[in-house]
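Trainee: just need the structure, nothing else, for what follows:
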Amino acid sequence: MKNTILLVEDEEGLASYVAKELTFEDFDVLTATDGAAAWKIYQQKKDRLLLVLLDWMLPKMDGMEVLRRVRKHDELPVIMMTARDYLGDKVTGLDNGADDYITKPFEIEELLARIRVIQRRTAHQSGLDQTYHLGDLTLVTKTRQVDRAGDTIQLTQREYDLLLFLMQHPGQVFTRDELLDNVWGVDFLGQQNVVDVYIGYLRNKIDVAAAPHLFHTVRGVGYSLKEDEVHEH
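Mentor: Just a heads-up that it's a prediction; the model follows:
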């Protein structure tokens, strides 16, 4: 299993502390102190990486630009580290493909919990090789390709995870807490409304006007994904 983390942080004390703690937890750690160096390491080592811990404010190339470049190539998990505690910044990070964010200062236990969620998800996905159908929506786990009515839909890592879980349980209604536990992980320490945000993202990409809507809100309960027929190869 991939066990290398790319840590991108220009604050030397914090970078040293986090790297030491991650090493203690048996991760291999690659470090970069600016965005340009991070991008170079990513290009050279991406096949080894489990995830990237990426600071927002960096010299030479900011974290958001690094994230955008990574997302043009693959869906490698990225956790943004930021001193900004403004909701708009967090939404910007998520919109650009970040899987999670953690606000500095943070406890190392919280960071480790978020990393464990990604580890579990990666291990689970590596063992899957299936195709799911829901009406004209298709998801292929081996290639991570999602199509609707023949059109390929680009999803972020978290959007894909949420859609996969719902397609694995067609017609079932899940509460926000159940979706958080199953998709984000029981260690997730963020806000519950992140589920609403991601259901909204998926609706905007998948529930196009000309086709039947697949995402359904059950008032007072949660969400379900359903149509007439679902089957699995």
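
Trainee: going by C-alpha atoms from here, please, whenever you check contacts or count neighbours.
Mentor: Fine.

Trainee: max-length strand in this structure?
Mentor: Longest strand in the chain by number of residues (criterion: DSSP state E): strand 49-55.

Trainee: show me what that one is packed against.
Mentor: Secondary-structure packing of strand 49-55 (3 or more CA pairs under 8 Å, 6 or more residues apart in numbering; DSSP states H and E): strand 4-8, strand 78-82.

Trainee: what's the span of stretch 45-56, first residue to last?
Mentor: 21 Å (CA to CA, to the nearest Å).

Trainee: who's in contact with it?
Mentor: With contacts defined as CA atoms under 8 Å, 6 or more residues apart in numbering, stretch 45-56 is touched by 2-10, 62-64, 76-82, 119.

Trainee: separate out the buried members of those residues.
Mentor: Taking 16 or more other CA atoms under 10 Å as the criterion, what is buried in the contacts of stretch 45-56 is 4-10, 62-64, 76-82, 119.

Trainee: can you map out the strands along this structure?
Mentor: Going by DSSP E, the chain shows strands at 4-8, 28-32, 49-55, 78-82, 100-103, 131-134, 137-140, 145-148, 151-153, 174-175, 215-218, 222-225, 230-232.

Trainee: how about residues contacting the first one?
Mentor: This means strand 4-8. The contact list for strand 4-8, computed with CA under 8 Å, 6+ apart, reads 15, 19, 27-35, 38, 42, 48-55.

Trainee: buried among these? Make that a ChimeraX selection.
Mentor: In ChimeraX syntax, the buried subset of the contacts of strand 4-8 is picked out as below (16+ other CA under 10 Å):
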select :15,19,27,28,29,30,31,32,33,34,35,38,42,49,50,51,52,53,54,55
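
Trainee: alongside the first, I'd like the structure of this one:
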Amino acid sequence: MSHVEGRRVLVVEDDAAIRELLHLHLGLAGFSVEDIGDGRDALDVARAQKFDLLVFDVMLPGLDGISLCRAVRTAGVNTGTPILILTARDSEADIVIGLDSGADDYLTKPFGVRELQARVAALMRRTQPDGADPTTPPSTVLRLAPHVTMDIDRRQVLVDGAPVDLTRQEFDLLHQLVARRGIVFSRARLLQTVWKDDAYVTERTVDTVVSRLRKKLEGDPRQPALILTAWGVGYKFADAE
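Mentor: Next up is the predicted model:
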């Protein structure tokens, strides 16, 4: 995990052992860590104090982590702060609901230190300066892979230097994933952001568009290296090399 001296993280976890583990390793990464074991107490803190990262367990006393995500995204000083949720390995529904409620990524318990480091590092790489649009990359021309580039302003994608024809939905979905590469998007969240108010599309539509994109961009669509599946949840674009 890259060193992030001076940044603050709020850890909300009622299991003392896990809370101590998070406190230790986030502290070693340079974060100033505040940890709380109750969701309702955490909401008061999260609405009053600015943090650079929020880590919420899903199962919390006082106020559960999903409700905490929604509340933080609604009001206070952390409406745009990255949120990492922690959930049990067999709780796919919690993961989907959490991502749709405003969380940016998730860790399933039990998790390893390296996995924690990777998820936090990915979230921190996507932290934008104050006032910046978090969905807009700083450059209009992005290198997605050695053989793939994306020109945001021209709405053009090149594979091995040759332009590839993409539909509006294909380009917008790709842009959404690339703008926060490494972060998992649920199918429902992609529907909301790419198709918005179109009532005639379903989550299966997302799978279809991803399949088409893979055929156009991947060396082997059956073993994708760019647009990756988060099983039971949705999709993400591969982390930058």
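
Trainee: determine which of the helices and strands packed on strand 49-55 of the first structure approaches Ala209 of the first structure most closely.
Mentor: strand 78-82 (31.7 Å; CA to CA).

Trainee: which part of the second structure lines up with the closest one?
Mentor: Mapping strand 78-82 of the first structure onto the second structure (TM-score structural alignment) gives residues 83-87.

Trainee: Val117 of the first structure matches what in the second structure?
Mentor: By TM-score structural alignment, Val117 of the first structure lines up with Ala122.

Trainee: likewise for Asn204 of the first structure?
Mentor: With TM-score structural alignment as the criterion, the equivalent of Asn204 of the first structure in the second structure is Trp195.

Trainee: how many residues are close by its match?
Mentor: Residues near Trp195 of the second structure, counting by other CA atoms under 10 Å, number 18.

Trainee: how about the nearest residue to Tyr235 of the second structure, chain neighbours excluded?
Mentor: Leaving out its chain neighbours, the residue that sits closest to Tyr235 of the second structure by CA to CA, 6 or more residues apart in numbering is Thr229, at 4.6 Å.

Trainee: on the three-state scheme, the one you found is what?
Mentor: strand (DSSP: H, G, I helix; E, B strand; the rest coil).

Trainee: would you map the helices across the second structure?
Mentor: When assigned using DSSP state H, the helices of the second structure occupy the ranges 16-28, 39-48, 65-74, 92-100, 113-125, 168-179, 187-190, 203-217.

Trainee: which residue sits farthest out from the middle of the second structure?
Mentor: Centroid-distance maximum for the second structure: Ala162 at 30.3 Å, with CA atoms, centre = their mean.

Trainee: average distance between the match of strand 78-82 of the first structure and the first structure?
Mentor: Superposing on the first structure and averaging over aligned pairs (mean CA distance after the TM-score superposition for the first structure), stretch 83-87 of the second structure comes out at 0.6 Å.

Trainee: any chance of the strands of the first structure in TSV, plus distance to Leu111 of the first structure?
Mentor: Below are the strands of the first structure laid out as TSV (distance: least, CA to CA, whole Å):
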stretch	distance to Leu111 of the first structure
strand 4-8	12
strand 28-32	14
strand 49-55	10
strand 78-82	9
strand 100-103	7
strand 131-134	33
strand 137-140	31
strand 145-148	30
strand 151-153	31
strand 174-175	25
strand 215-218	32
strand 222-225	28
strand 230-232	36
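
Trainee: in the first structure, what residue corresponds to Glu34 of the second structure?
Mentor: In the first structure, the residue matched to Glu34 of the second structure (TM-score structural alignment) is Leu30.

Trainee: how about the nearest residue to that match, chain neighbours excluded?
Mentor: Closest to Leu30 of the first structure by CA to CA, 6+ apart is Leu6, at 4.8 Å.

Trainee: tell me the counterpart of the one you found in the second structure.
Mentor: With TM-score structural alignment as the criterion, Leu6 of the first structure lines up with Leu10 in the second structure.

Trainee: list the contacts of Gly127 of the first structure.
Mentor: Applying CA under 8 Å, 6+ apart, we find Gly127 of the first structure in contact with no residue.

Trainee: need the contact list for the nearest residue to Pro137 of the second structure once chain neighbours are set aside.
Mentor: Distance criterion CA to CA, 6+ apart; nearest residue to Pro137 of the second structure, sequence neighbours excluded, is Ala179 at 5.7 Å. Shown in contact with Ala179 of the second structure (CA under 8 Å, 6+ apart): 134-137.

Trainee: count the residues that sit near Leu22 of the second structure.
Mentor: Using other CA under 10 Å, Leu22 of the second structure has 20 neighbouring residues.
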